[in-house]
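>>> Fold the following.
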Amino acid sequence: MPPIASLCLVLCAIVPGQASATESPEPILTVFTYESFISEWGPGPKLKAAFEKQCQCKLNWLSSTDGVGLLNRLRLEGERLPADIVLGLDQHLLVAAKQLKLFAPHQQSLPPLTLPEPWQDKVFVPYDYGYFAFIYDTRKLKNPPQSLAELVKRDDIQVIYQDPRTSTPGQGLLLWMQQVFGAQATQAWQQLASHTVTVTKGWSEAYGMFLKGEADMVLSYTTSPAYHQEVEKVTHYQAAAFIEGHTLQVEVAAQLAQSKHPELARQFLAFLLSPNAQRIIATHNWMLPVRAIKQLPPAFGQLITPRKSLEMPLETIAKQRKQWLRQWRRAVSQ
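This is a model prediction of the structure:
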């Protein structure tokens, strides 16, 4: 340590009214989330700055590759996970997450929400939502598929999607395939595998490969074109509208029961639903806000509207998920 720094520490310790470096430090709230959320282009940096202005605390991020990875790590570490909040699970994982008995009730008075269905859960707070979709480049693909069944059959279209064991979009496709194909899902997975470039662990890797031209279509969201229109000022990336509808995703956050800062955790959950945070999430996570927000970018008004919101009972998902994963694994390995 430089001599001047050493002298400063001594003087600070003996001057009346001067707090030492170890006295009354700002509390640190740790939020466990997925990596794209806290990337330099994601909402994480702006949310951190905005929350720290009001909380008299420091916000620390802890990350996993993708949404399902959050649940997997919670299962492994349980109460040993050094976090106060988990952000990035979705409604399809709620039953499994609650079975871990790691979460505290949110104790929030929720504002009016714009979700397709009323939100009743007392533990998890929704912070955005969207619909899964396959994105394509109109300059390269002139006749995109009109349904999931057509996409599965079209061996002239090279596809990238995410692993349903680690990724919430990948899990969304798993549910989508079950809803469309039912008992024929195994055969459908095999057909899709014949023209799948790769299955990635998370969304970021898959979308990055697509943008580099390594596939014709990539699993993402109906909202993804808004990013390209608003940030890159291009319109050639579009979401294919499927006639049978699109699977809905609602992303959620919750306080861990072992949080060392429960009041700050509840403050953060309330902050996520504030107009400022909702606008940041919409325009940096590129999902739909869960409450009405004024002055969203014009691109949000140009997105495709799914003909039908495909949903499935959450208890059914929790009971069948392992079986459907085994079915997928066997099908794509053959």
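>>> going forward, measure contacts between C-alpha atoms and count neighbours the same way
Fine.
>>> ok, which stretches of this protein are helices?
3-14, 44-55, 67-77, 94-98, 148-153, 168-181, 185-193, 203-211, 224-227, 262-272, 275-284, 314-333 (DSSP state H).
>>> to compare against the first, here's another:
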Amino acid sequence: MRLSLAALLSCLALPAAAELPVLTVMTYDSFNSEWGPGPFVEVAFEDLCGCDLRFVSGGDGAALLARLQLEGASSDVDVVLGLDTNLTAQAAASGLFAPHGQPAAAALPITFDDPLFLPYDWGWFAFNHDRGLLPEPPRSFEALAASDLKIVIQDPRSSTPGLGLLMWVKAAYGDRAPEIWAALSDNILTVTPGWSESYGLFLEGEADMVLSYTTSPAYHRIAEADDSKDWAPFDEGHYLQVEVSGILAGSDQTDLARAFLAFTQDHAFQSVLPETNWMYPASPVELSEGFETARPEISLLLSADEAAAIRAGALAEWQAALAR
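Alright, predicted model coming up:
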């Protein structure tokens, strides 16, 4: 049975303030930062639920699943928010997640209806650059590899963008992926555990380009009135990321967790994502002027099962190239 947010919340008893139930949501660091969606979401949901919503940071996206697998059924987490479709098959196989009972998200570029994982936002990976310093960026991985540009990327073992880059190269080049990584290896200035560290290095001028999103320059346009940042369109296309949340099977706040996942589809949650998480919302929301200037012409995406099947091999190819 699929319940609306209002129906779920009406089923929850509202205890005295001293006995507020606690809902623990583990997410990635940038979501829970002071400039991320976390503070807004916490206030909005607590106004509805009569509960204490607590976000805990678990590193970057791919590190969330690793931590949950380590903790297993003993985890105190009720909800995880920040996995993506490159991790959902592995997450489902862990047996740690319970059905969410919500309808499919309404505004995704793909069909997605998973009983365990509910999308809340999406975007395309891209290499960001400063137009003043790099007016004509490379338009493919091969052109980037042939250049002397320095890039910063994220570790695929801890970061969903880093893992997304592995899948991007694999989806675009298939068996040629090791060749592409070997050619790119001398362009890689450093590999950071998460997105925040690498984007910070880029902004400090340490690198010419950084692995991020087509929507990242919107932050600079809207929040800083700075249109110097842009993303480089690649002829191979751009890999999609769909971020999801899920309920832990071991949660002792199942009803509250389901209410929270329903809330992730509500306008109060979705409307803050474009200008705090700087991603496209999973439900229809009007975007501010300047949020996007263009979209990739070609989208790439491996299915959850395909991503799970090739992950180990793609990681080995990446490690071998960078070890040279």
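>>> any idea which of the helices of structure 1 is most buried?
Most buried of these, by mean neighbour count (mean count of other C-alpha atoms under 10 Å): helix 224-227, with a mean of 24.
>>> any residues touching that helix, and which ones?
Ile135, Thr235, Tyr237, Gln238, Ala239, Thr283, Trp286, Met287, Ala299, Phe300, Leu303 (C-alpha atoms under 8 Å, 6 or more residues apart in numbering).
>>> Val199 of structure 1: which of these is nearest?
Lowest distance from Val199 of structure 1 to the contacts of helix 224-227 of structure 1 (C-alpha to C-alpha) belongs to Ile135, with 15.5 Å.
>>> Distance check, whatever residue of structure 2 lines up with the closest one against Trp168 of structure 2.
Following TM-score structural alignment, the counterpart assigned to Ile135 of structure 1 within structure 2 is Asn128. Distance, Asn128 of structure 2 to Trp168 of structure 2, by C-alpha to C-alpha, to the nearest Å: 15 Å.
>>> do Val244 of structure 2 as well
In terms of C-alpha to C-alpha, Val244 of structure 2 sits 19 Å off from Trp168 of structure 2.
>>> What of Val41 of structure 2?
31 Å.
>>> Leu211 of structure 2 now?
11 Å.
>>> Same check on Ser251 of structure 2?
Per C-alpha to C-alpha, Ser251 of structure 2 is found 34 Å from Trp168 of structure 2.
>>> What of Ala143 of structure 2?
For Ala143 of structure 2, the distance to Trp168 of structure 2 - C-alpha to C-alpha - is 16 Å.
>>> Same check on Phe125 of structure 2?
8 Å.
>>> likewise Asp266 of structure 2?
31 Å.
>>> ditto for Ala304 of structure 2
14 Å.
>>> got the contact list for stretch 252-262 of structure 1?
27, 29, 79, 83-91, 102-106, 123-128, 265-266, 269.
>>> Could you tell me where it falls in structure 2?
Under TM-score structural alignment, stretch 252-262 of structure 1 corresponds to residues 244-254 of structure 2.
>>> ends of that stretch, how far apart?
Terminal-residue distance, stretch 244-254 of structure 2 (C-alpha to C-alpha): 17 Å.
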